[in-house]
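>>> Sharing a sequence plus its predicted fold:
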Amino acid sequence: MSNLSSLLVGHRVANWENKALDQDVVNKIAAGEIIVAPMHALKELLENSVDAGSTAIEVLVKDGGLKLLQITDNGHGIEKDDLPILCERFTTSKLKSFEDLMSIGTYGFRGEALASISHIAHLRVTTRTATSSCAWQAHYADGKLTPAKPGQSADPKPCAGRLGTQITVEDLFYNIPNRRRAFRSPSEEYAKILDVITRYAVHREGVAFSVKKYGESGAGFSVAAAATKTDRIKQAYGGGVAKELMEFGTEDAKWGFKASGYATNANYSVKRTTLLLFINNRSVESSAVKKAIEQTYQMFLPKGGHPFVYLCLDIDPTRVDVNVHPTKREVHFLNEDEIIDLVCANIRENLAKVDTSRTFKTQTLLPGLAPMTPMNNRRAVATAETPDGDESAVSRRASTTKKPYENNLVRTDSKMRKITSMLPPAVTRGDTQDELPSTNNLRYTNTGREPVQVRLTSVKTLRAEVREAMHNGLTEVFASLTYVGLVDSNRRLAAMQSGVKLYLVDYGLASKEFFYQVGLTDFGNFGLVQLQPQPKLRDLLDIAAQYQIETAPDCADLDRGQVVQKVHDQLMGKRQMLSEYFSLEISDEGLVEAIPLLLKGYTPCMAKLPTFLLRLGPFVNWTQEEPCFRTFLRELASFYVPEQLPSGRRRDGPRPSKPDLADTAMGGTGGDDRDQEDEDEVEVEVDQNQNQTVDERRKELDHALEHVLFPAFRSRLVATQDMLKGVVEVANLKGLYRVFERC
């Protein structure tokens, strides 16, 4: 072997040689796993105080616990002889052998909390036991005793102090600057500390808790030792939660558990679930328990509503593994699914019992609607609900009920009387108003396509453009809308309500923006609308070109055959891309097999299909990726916009001129955002649709607006600045009250 080869081999061996990490590095790694934030240090210290039999725990915080975190208890204290090894790793009085883990009943057991804190902070312990004549104070660094000042002895010093232990943690993460810089603000860390304390304050009856910021006289939170469970919940989470609480509990010897707790009933609802979960008195998290509880409440709360639940599970220690997570945030236990099902069933049963006490306020926005309960029956109903028919109780309840201001009441049921019922019918028809339109025997099947994850920069850029153009106020209006009714199908106007305001909406403009956004969000994952029979692409293009040349004077000199051939060749050459990205299926023989499905339950007017396909030639920029996607999706959105239905009588006279295709029909890039559904064009297209009358289509459109389009707007539409011109406020209930008050 040459000298060079020997050198290289030796170099590789040296690089791959294993070396034991320095013990200081090992300790800091362990400390970083256990003490992730000030709240974790507090949780460890808090649990130690409870294990020590404390009945009063006080917490002092400065800069969110990063500068100072001090916890004082009145527990049994720490013996002086134990102080030298107090902060050494794996030093504990709670375990003797590994088998003790099978029946552990205390919070701490590994002896790592104080050791970890001493490696990343300045730690001071002051403690006194019942048998000691004075308190003893010790300082720690890196798990060992250290002198309070340079040159002094590291041994514990006698000092004045009360029974119990005070642990002071200063400058947390002072030697881990990257971790310290990661914290956003002291106020955010203080809020997390409050969350830890309030959880244990609710659970640990018989223990007083208080926490305050350094330098402030008043406590941020405090609860007395004698406070009951409901008082503690009220103190920690407010009276709104406490007054709607119901108690629940269940147990099963087969699965070795007992569950108890408090949960809010169906009258309480907030945007986010609050779950206080304790397993064998240990505060833990469980996504499975939380998800199951949220599903239980779905049938009782309004959409988007969530409960408050305090759940205490006592499980046979032999069935629980607490040694799962460094911070003891999670535990594993046997028969988890069965236990969760039994607990949720008990909560559901209790919810059903109290569901009869739910109260609702109804109000009639439009005149002429009879109340749901006849006035002469209300007193009888109220009397029946009181024991022994106590009518005085009814009168007392009525006198204490605060009547809301009428100008703040809003219509909350979209099935109530609509504006269309107040308008005279345009023509007399034999059918009934309640008859639902035909669905044309639509059937949905699974395409078998795998979902595609789109990572194209161009699509992400287009989505970002929509977010940047978002109008917050108008988006909130659409997100809380209640559909009122169709006003004018010719001008595409509908009425909707949001809060106490009534709006007229150009649903054509809203639909165009909505379907463009659907095209971006579902890009590459559209459904398919199968066409039967399958029309020829050339025939559809020929129909659209002939109509365009006949109606637009500027297009009269165009060669129809040349225009059709140009667009036909362009679409045939792009068939693979059209199929992959947009689900527009064109066969090798030039048959249009399928078009994209953007919204289930809604089918666009198929009479607009020829014009849509023709416009894909000149009005889509096929040369660049981002403009291509933008212009194609705009054309697709225009195709999906509901057509303008004509008035009852066909108009005579010359037609207005159309925007021409002359400049772009022979290969221009286009990109014009013209709305292709103007009135006269659609009148002809509707006349071409021989399968249904205008009245039938109007009924289908009315049904689609109420049950498909406007609910989709409410759930998915991001209203943009350009949509402001299509929404007009026509009534404000509070404003109307002010007007009529002057009369």
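Here it is on my side, so go on.

>>> From here on, just use CA atoms for contacts and neighbour counts.
Will do.

>>> how near is the nearest residue to residue 192 once chain neighbours are set aside to residue 340?
Using C-alpha to C-alpha, 6 or more residues apart in numbering and skipping residues adjacent in sequence, the residue nearest residue 192 is residue 39, 6.1 Å away. The spacing between residue 39 and residue 340, counted by C-alpha to C-alpha, to the nearest Å, is 28 Å.

>>> ok, and here's another one to check against it:
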Amino acid sequence: MADQMDLESDGPRGIKRTAQEAGLPPEAPRRIKALDQDVVNKIAAGEIIVAPMHALKEMLENSIDAGSTSIEILVKEGGLKLLQITDNGHGIEKDDLPILCERFTTSKLKNFEDLMAIGTYGFRGEALASISHIAHLKVTTKTANSSCAWQAHYSSGKLIPAKPGQSSDPKACAGRRGTQITVEDLFYNIPNRRRAFRSPSEEYAKVLEVITRYAVHREGIAFSIKKHGETSTGFSVASAATKLDRIRQAYGALIAKELVDFAIEDPKWGFKASGYATNANYSVKRTTLLLFINNRSVDSSAIKKAVEQTYQLFLPKGGHPFIYLSLDIEPTRVDVNVHPTKREVHFLNEDEIIEVVCSDIRERLAKVDTSRTFKTQTLLPGLSPMTPINMKSTGLTDSPSTSGSVPRNKSSTKKPYENNLIRTDSQMRKITSMLPPALTPGASIDESSGSADGIIYTATDREPIQIRLSSVKKLRADVRESMHNNLTEVFASLTYVGLVDSRRRLAAVQSGVNLYLVDYGMTAHEFFYQVGLTDFGNFGLIQLQPAPRLQDLLEVAAQHYIDTESDCANLDKDEVVQKVYDQLMNRKQMISEYFSIEISDDGLVEAIPLLLKGYLPSMAKLPTFLLRLGPFVNWTEEEDCFRTFLRELASFYVPEQLPEPSSAPPTNMEAEDMDLEDPSNEDQQTGTPSNDIDASIENRRKEVVYALEHVLFPAFRSRILATEAMVKGVVEVANLKGLYRVFERC
């Protein structure tokens, strides 16, 4: 108890005592001393050269300042082991080599006032000095007036001999005009920083990003980079390449084909701006901003944020653009000396300039968006009205019309073999008697164009609808996430070779030096599904004149399913038709608004959606398409409803299987897809001779062949995103390198 009382009387615990209270002698004040020059230089080097990409950027800018038209880079282990840059610039004089790597030695600045109007990349003379303090540096250079090249080695800013015991003076050697700078063992004397780099491949990617940025911006200069020990280049661009070609080579064809160019000039704020921006068809998860101010690659969080806010009106949530922006601002308005690596610059009237640039981009994106025209299509204008129909207990039959149609002679009917029929009952009415075919028997196709005659396209003044439904955005995102990059590149650069097999829907395309067989049925299905998502709510119209009755179309399709599908044999046709009819009529307003299927109050199908100008789907598939909208579309959940509906619409638009010209009669499966009977028999319902059916098939085949070459595959090239599921529909059959190897063995 006494010990406890003594402890409590010692005062509060946890209070720090001063040195005087503790009885310690006072500490003498620390003296200020100048740092050793070697420490100063290494500190400066650590600020300027943070990673291999910064060393390359400094040397690259020096090469551009030297008037080079060709720059080659060699990299080993991401630049940590070797970083070499070779240019064909004006070179360095031999007399300047001794002070080349000393700090603050430059040919670009004399007085401080010159800094107010600097027009070059470098100006402080610290780049090579910093590199020489943290790496082994070798310079080989030759000017136009020099009879030979000169080679020098540097360490800590000073000339050193190439080998111990030799002179440190520059040595004469063979070489071409220009300068080659070799940096080896970067950060060899700063082990902590050397260990901080995670992987050489990651540093190489950063080095490559620096090259691609300058390659895009600096037209007239050829760039190339490759890894040490490899024969092929990682990236290269010719000096004659245009800016758009440079973007395509550096960032891919998907970006290049969606670019909108812009150019602004405002004397009030003393700047000019030009560049390229992606339109609303391109969207990724991260913004790519290539920003150059007075030809200097810089970062600006303010400009990046303003650009992203501009695109919020045009891209789905989470979508970001690609922007290349070059700003030319009066040098007196720019302060370049605000960052050790020159990564940032400050300029006057920053907010005003950003607003002008973003406003111009916004206007151009809006023009691109509103320039889309919505096409309506009149189907077969000028044709006579449809043959009247009478409903009988035995099914749909034709009645004699005043126009001279010939009634059927039942006594002359001959039942064909079942394996040659689409339907088991030849008495059933066909869609061709209710909806006139795209080409009447005997009509021909213009061999030069391959397109059907009589199609009229008219533009409407309907304003585009902004779709902000989260379900549609989710479906679009699902497509982007399932994208197969390599296959998308194949489609983006394809050249159509020709139709291989119309029965199996195979076509040959070339991409690069490779030849592929493509299942264009599978490709078209995915393409039209994506078109349905991107143009959701903004489809054109194919007007059906005269408009068929929805009830009749559903009965044709239902009877076909009952007669041909064993699983559907026990279904009540009238019940199925009525249920689907009620579903579509109850939702006709929604179907019209979102999918452009126009159904009148009295049940006439007046229009169907137009997904691609220049291509008509097979009207023989229309009854099946409408019937499947009942059981195969999930009408209870929004996202699943849109997905299943658009899948059915895509199936309707897929080109049907067709026989080869002058081939044998189609099989059951092919006849079902074409909705045609055996052409060897006379049409039992309308009395159409078999040669007329053959002509109709041949005309449709010519339409599809023409559409594949001139409409569908060009559309695939311009806008399809190939998905993982499409890989099984593309087979490589030949490649140039492989053929060379085959010939070498011969």
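Done, it's in. Just so we're clear, the structure is a prediction, and the values are computed from it rather than from any experiment.

>>> Got a TM-score for the pair?
Here the TM-score for the pair of chains, by TM-score structural alignment, normalised by the length of structure 1, is 0.51; 416 aligned residues with a C-alpha RMSD of 4.1 Å.

>>> sorry, back to before: any idea what the residue nearest to residue 192 of structure 1 aligns with in structure 2?
In structure 2, the residue matched to residue 39 of structure 1 (TM-score structural alignment) is residue 53.

>>> where's that match, which helix or strand?
In the assignment (DSSP states H and E), residue 53 of structure 2 maps to helix 52-65.

>>> Mean distance between that helix and structure 1 after superposition?
On superposition with structure 1, the mean distance recorded for helix 52-65 of structure 2 (mean C-alpha distance after the TM-score superposition for structure 1) is 0.3 Å.

>>> who's in contact with that helix?
Helix 52-65 of structure 2 is contacted from outside by 48-49, 71, 78-80, 83, 85, 87, 89, 120-122, 127-128, 131, 179, 181, 186, 203, 206-207, 210, 341, using C-alpha atoms under 8 Å, 6 or more residues apart in numbering.

>>> cutoff 6 Å now
Outside of helix 52-65 of structure 2, the residues that reach it under the criterion C-alpha atoms under 6 Å, 6 or more residues apart in numbering are 49, 79, 121, 127, 207.

>>> Tell me the counterpart of the fourth one in structure 1.
Put plainly, it is residue 127 of structure 2. So, by TM-score structural alignment, residue 127 of structure 2 is matched to residue 113.

>>> With the second one instead?
Structural alignment places residue 79 of structure 2 opposite residue 65 in structure 1 (criterion: TM-score structural alignment).

>>> Look up how far residue 327 of structure 1 lies from that match.
Using C-alpha to C-alpha, residue 65 of structure 1 is found at 18 Å from residue 327 of structure 1.

>>> before we move on, what about residue 384 of structure 1?
For residue 384 of structure 1, the distance to residue 327 of structure 1 - C-alpha to C-alpha - is 55 Å.

>>> And those two? Which one has more around it.
It is residue 327, of residue 384 of structure 1 and residue 327, that has more neighbours when counted by other C-alpha atoms under 10 Å, with 18 against 14.

>>> any idea what sits nearest the more buried one, other than its immediate chain neighbours?
Closest residue in space to residue 327 of structure 1, ignoring its immediate chain neighbours: residue 34 at 5.2 Å, by C-alpha to C-alpha, 6+ apart.

>>> Tell me if I'm right that the one you found and residue 326 touch.
Yes. Taking contacts as C-alpha atoms under 6 Å, residue 34 of structure 1 lies within contact range of residue 326: 5.4 Å.

>>> which stretches of the stretch 251-400 of structure 1 form helices?
All helices of the stretch 251-400 of structure 1, identified by DSSP state H, counting those that start in this stretch, fall at 287-297, 336-354, 375-385, 391-400.

>>> And the match of residue 39 of structure 1, how far from residue 649 of structure 2?
50 Å.

>>> Please apply the same query to residue 317 of structure 2.
Applying C-alpha to C-alpha, the value for residue 317 of structure 2 to residue 649 of structure 2 is 26 Å.

>>> Same drill for the two, tell me which one is more crowded.
When neighbours are counted by other C-alpha under 10 Å, residue 317 of structure 2 and residue 649 differ, and residue 649 comes out ahead with 24 against 15.

>>> ok, and what's touching the helix or strand hosting the more buried one?
Using DSSP H and E, residue 649 of structure 2 maps to helix 638-653. Helix 638-653 of structure 2 is contacted by residues 471, 525, 528-529, 617, 633-635 when judged by C-alpha under 6 Å, 6+ apart.

>>> Tell me the counterpart of residue 226 of structure 2 in structure 1.
Looks like residue 226 of structure 2 aligns to residue 212 there (TM-score structural alignment).

>>> That match contacts residue 219, doesn't it?
Yes. The pair residue 212 of structure 1 / residue 219 is scored as a contact, 4.4 Å apart, by C-alpha under 6 Å.
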